[in-house]
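[1] what would the 3D arrangement of this be:
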Amino acid sequence: MKLHNRKSLKQRRKELRNNATPAEVQLWSALKKRQLAGRKFRRQHSIGPYIVDFYCPGERLAVELDGASHDDPLRSEYDAERQTYLEAKDIRVIRFENKQVFEDPDGVLTYIKKQFDE
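    A predicted model of the protein is given here:
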């Protein structure tokens, strides 16, 4: 069975891209077109049954942005389940709160770069 970008999730990925949060829009503007250390990123990329905010296939790195909805206990449980699944597929997951993208964008990008295998 296909692991990445399953057709069954295509419409949902498109909806998420078209309704991106302001933090996703800002981070995407810094990640797209190989602007960060020449690495290719995809946004709203599905891996198995889950969709991650950003994915760098060359580094097997998922970047997730968390807003207020992630404070909900049920959402936290879902996030933990998803992270366990992704890590089992040898994909590293890093998370940032939306406010970090606005308050310290350079720090966010520096931290993402530190995850790259040089």
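[2] can we go C-alpha only for contacts and neighbour counts from here?
    Noted.
[3] what's the neighbour count on Glu81?
    11 (other C-alpha atoms under 10 Å).
[4] check Ala88 too.
    Ala88 has 10 nearby residues by other C-alpha under 10 Å.
[5] that one and Pro73, how far apart?
    Going from Ala88 to Pro73 by C-alpha to C-alpha, to the nearest Å gives 23 Å.
[6] could you also give me the structure for this next sequence, so I can compare it with the first?
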Amino acid sequence: MKKRKIIPYDPKLKAYARELRNNSTKAEIYLWLKLKGKQMHGYDFHRQKPIDQFILDFFCYELMLGIEVDGYTHELPEVLSKDEIKERRLNQLGIQVLRFSDAEVKTQMESVLCAIADYIEDYEKGCS
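    Next comes the predicted model:
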């Protein structure tokens, strides 16, 4: 049995993550309906998962995959900079991040799901 890597997180973020789960955006809710219950190729996703000093919108431990759904504020330079720092740190922890815009999730869900499925298929090929 493969030993699970321990991923650090700031315990202070747990309450904030719970608040985010209780106040999800419509796009996050739509995507969650497709990810929950191991619907995505049998993988278990969690939402609003604290990791290190950040909270990922969705996270799958087995795949070491984070998924972010970015609203319009993520187009602002100061937010883009924070997103880059977050993604770099998550990559250092061995986590790959897929980003989708709010609009993509709402209007192009099939494309979003295909991108996630493609990532999973590539991951599985690398494990065999």
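[7] TM-score for the pair, please.
    Superposed pair, TM-score by TM-score structural alignment, normalised by the length of the first structure: 0.94. Supporting alignment: 117 aligned residues with a C-alpha RMSD of 1.2 Å.
[8] check contacts around the aligned partner of Asp70 of the second structure in the first structure.
    Using TM-score structural alignment, the partner of Asp70 of the second structure in the first structure is Asp66. By C-alpha atoms under 8 Å, 6 or more residues apart in numbering, the residues touching Asp66 of the first structure are Arg95, Phe96, Glu97, Asn98.
[9] do that again at 6 Å, thanks
    Glu97, Asn98 (C-alpha atoms under 6 Å, 6 or more residues apart in numbering).
[10] which residues of the first structure fall in helices?
    In the first structure, the helices defined using DSSP state H lie at 10-18, 22-31, 73-88, 98-103, 105-114.
[11] let's have those helices in CSV, adding distance to Arg39 of the first structure.
    Below are those laid out as CSV (distance: least, C-alpha to C-alpha, whole Å):
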stretch, distance to Arg39 of the first structure
helix 10-18, 20
helix 22-31, 8
helix 73-88, 20
helix 98-103, 19
helix 105-114, 9
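[12] of all the ones you listed, which one is nearest Gly48 of the first structure?
    helix 73-88 (8.5 Å; C-alpha to C-alpha).
[13] gap between Gly126 of the second structure and Ile51 of the second structure?
    With C-alpha to C-alpha as the criterion, Gly126 of the second structure and Ile51 of the second structure are 24 Å apart.
[14] between those two, which one's more packed in?
    Comparing Gly126 of the second structure with Ile51 by other C-alpha under 10 Å, the one with more neighbours is Ile51, at 21 against 8.
[15] which position in the first structure aligns with that one?
    Checking TM-score structural alignment: Ile51 of the second structure goes with Ile47.
[16] surely that match meets Lys2?
    No - counting by C-alpha atoms under 6 Å, Ile47 of the first structure sits too far from Lys2 to count as a contact (8.9 Å).
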